[in-house]
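J.: make a model of this:
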Amino acid sequence: MNQRVKIHSFEVLSDNWYILRKATFDYLRNNGEWQTQTREVYDRGNGATILLYNLEQQTVILTRQFRFPTYINGLADGLLIETAAGLLDQASPEERIRLEAEEETGYTVQTIQKVFEAYMSPGSVTEKLYFYIAEYQSKDKLTTGGGIESEGEDIEVLELPFQQAMQMITTGEIQDGKTIMLLQHAALTVFKC
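T.: Predicted coordinates for the structure are as follows:
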């Protein structure tokens, strides 16, 4: 544990969807003085995300779905283009991402490759994402995908030329951080652009 942090208390502010807590703690600053700080921390668990790619066809599989927070923060229709992803919910990252890929895109993935882990919004959210890539073939499509309706998912599956997906970052059509990170990783290591 970090000797520069002394936690005093956690107060649950909400546990309606996940847990929002207010933390009060002392932090030992670089100048040697202790400072009392408070932070709100949203704990929704850790997650995993995957970029499916087809090297021969030069394509990727992405999804498009309505995200209410993006809608109220200026994304006109609230429809965000993303890589398949989901919360771990007691599964290992590898187990979860295989399930999410099939549920959301309809593709079963054979060999997955972990590429990195990242905290996406460390100023207030505890979530760590596990990032994966996997090659897909047409024969790997088992269902139409679309997510699980009872979980509120209504997902459109997109198969896009890789270069078009990269251009969509520049045009602002793709604004999701995890998706941009995986597309850029693929540009450097898979498609070698």
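
J.: could you use CA atoms for every contact and neighbour count after this?
T.: Will do.

J.: where do the helices of this protein begin and end?
T.: Secondary structure of the chain (DSSP state H): helices at 68-72, 93-105, 162-171, 177-189.

J.: please work out which of those is packed deepest.
T.: helix 93-105 (a mean of 22; mean count of other C-alpha atoms under 10 Å).

J.: and it, what does it pack against?
T.: Using 3 or more C-alpha pairs under 8 Å, 6 or more residues apart in numbering; DSSP states H and E as the contact definition, the elements that helix 93-105 packs against are strand 47-54, strand 59-66, strand 84-87.

J.: for comparison, sequence B:
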Amino acid sequence: MRSEIVALRDIYRGWMGLLMATLRTPSGDVERHIMLNREAVCVLPYDPERRTAIVVSMLRAPVAYAGEPDMLEAIAGSLDGADPADCARREALEEGGVRLGMLEPVARAWTMPSNSTERLAFYLAPYRPADRIGDGGGIADEHENITVHELPLEALWRLVDTCELRDGKLLLLLQALRIRRPDLFA
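T.: From the prediction side, this is the model:
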């Protein structure tokens, strides 16, 4: 017998949704929560000549709730029906102030398959100083209050080595970049 969903019940609908699913499994029926999160994209713009990358930081309610300070993150945003590559370019301009051309797909992965519908499309994207055409910071109406950081790849990798990098999106993208372009970290 294969497990299957036999019933769904709405618990909450708002910025995200929450469902209760009843699953029929070989060992009996069980209930599991499902968070309804939108599909999203994340991108790490990197300058291969200067060996830098653009990352962001902002207030995140769950991180603040855990008593931790803001963290460095990869640029990210919800697809809202857009093509993932177009969304990555839009978010890079809105959040990081950088215009992106070529995108290097890395993965499309579930972020928390145990309880969330969120899937992320991951991209790397080279840029040049001339591509920094805005301030970034996000859209004022969205109250993101984003701080843009252009940091050396070496400094970001030190955060990986010391287990201080706390954003899983950024960790995955830095590892992909290091595998694909080890010369940028030498």
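
J.: fetch the TM-score of the aligned pair.
T.: After superposition, the two chains reach a TM-score (TM-score structural alignment, normalised by the length of structure 2) of 0.94; 184 aligned residues with a C-alpha RMSD of 1.4 Å.

J.: looking at structure 1, name the residue matched to residue 98 of structure 2.
T.: Counting by TM-score structural alignment, residue 98 of structure 2 corresponds to residue 107 in structure 1.

J.: before we move on, the earlier item: which one of the helices and strands packed on helix 93-105 of structure 1 lies nearest to residue 185 of structure 1?
T.: When those are compared by C-alpha to C-alpha, strand 47-54 sits nearest residue 185 of structure 1, at 9.8 Å.

J.: now the closest one against strand 59-66, angle please.
T.: Orientation check (axes from the mean of the first three to the mean of the last three C-alpha atoms, to 10 degrees): strand 47-54 of structure 1 against strand 59-66 gives 140 degrees.

J.: what is the neighbour count of residue 104 of structure 2?
T.: Using other C-alpha atoms under 10 Å, residue 104 of structure 2 has 15 neighbouring residues.

J.: what distance do you get for the residue nearest to it when sequence neighbours are not counted to residue 156 of structure 2?
T.: Nearest residue to residue 104 of structure 2, sequence neighbours excluded (C-alpha to C-alpha, 6 or more residues apart in numbering): residue 124, at 5.0 Å. Going from residue 124 of structure 2 to residue 156 of structure 2 by C-alpha to C-alpha, to the nearest Å gives 15 Å.

J.: same check, this time on residue 61 of structure 2
T.: Distance, residue 61 of structure 2 to residue 156 of structure 2, using C-alpha to C-alpha: 23 Å.

J.: got the contact list for residue 35 of structure 2?
T.: By C-alpha atoms under 8 Å, 6 or more residues apart in numbering, the contact list for residue 35 of structure 2 reads 16, 17, 18, 19, 115, 116, 117.

J.: again with residue 184 of structure 1
T.: The neighbourhood of residue 184 of structure 1, defined by C-alpha under 8 Å, 6+ apart, consists of residue 166.

J.: sorry, back to before: farthest-apart pair in the contacts of residue 35 of structure 2, please.
T.: By the measure C-alpha to C-alpha, 16 and 115 form the most distant pair in the contacts of residue 35 of structure 2, at 12.6 Å.

J.: compare neighbour counts for those two and give me the winner.
T.: Ranked by neighbour count (other C-alpha under 10 Å), residue 16 of structure 2 and residue 115 place residue 115 first, with 15 against 10.

J.: alignment lookup: the more buried one to structure 1.
T.: With TM-score structural alignment as the criterion, the equivalent of residue 115 of structure 2 in structure 1 is residue 124.

J.: residues in contact with the closest residue to its match other than its chain neighbours?
T.: Once flanking residues are discounted, residue 124 of structure 1 sits nearest to residue 41: 4.9 Å by C-alpha to C-alpha, 6+ apart. Residues in contact with residue 41 of structure 1, defined by C-alpha under 8 Å, 6+ apart, are 20, 21, 22, 23, 124, 125, 126.

J.: looking at it, residue 100 of structure 1 is touching residue 84, isn't it?
T.: Yes. At 6.5 Å, residue 100 of structure 1 counts as touching residue 84 under the criterion of C-alpha atoms under 8 Å.
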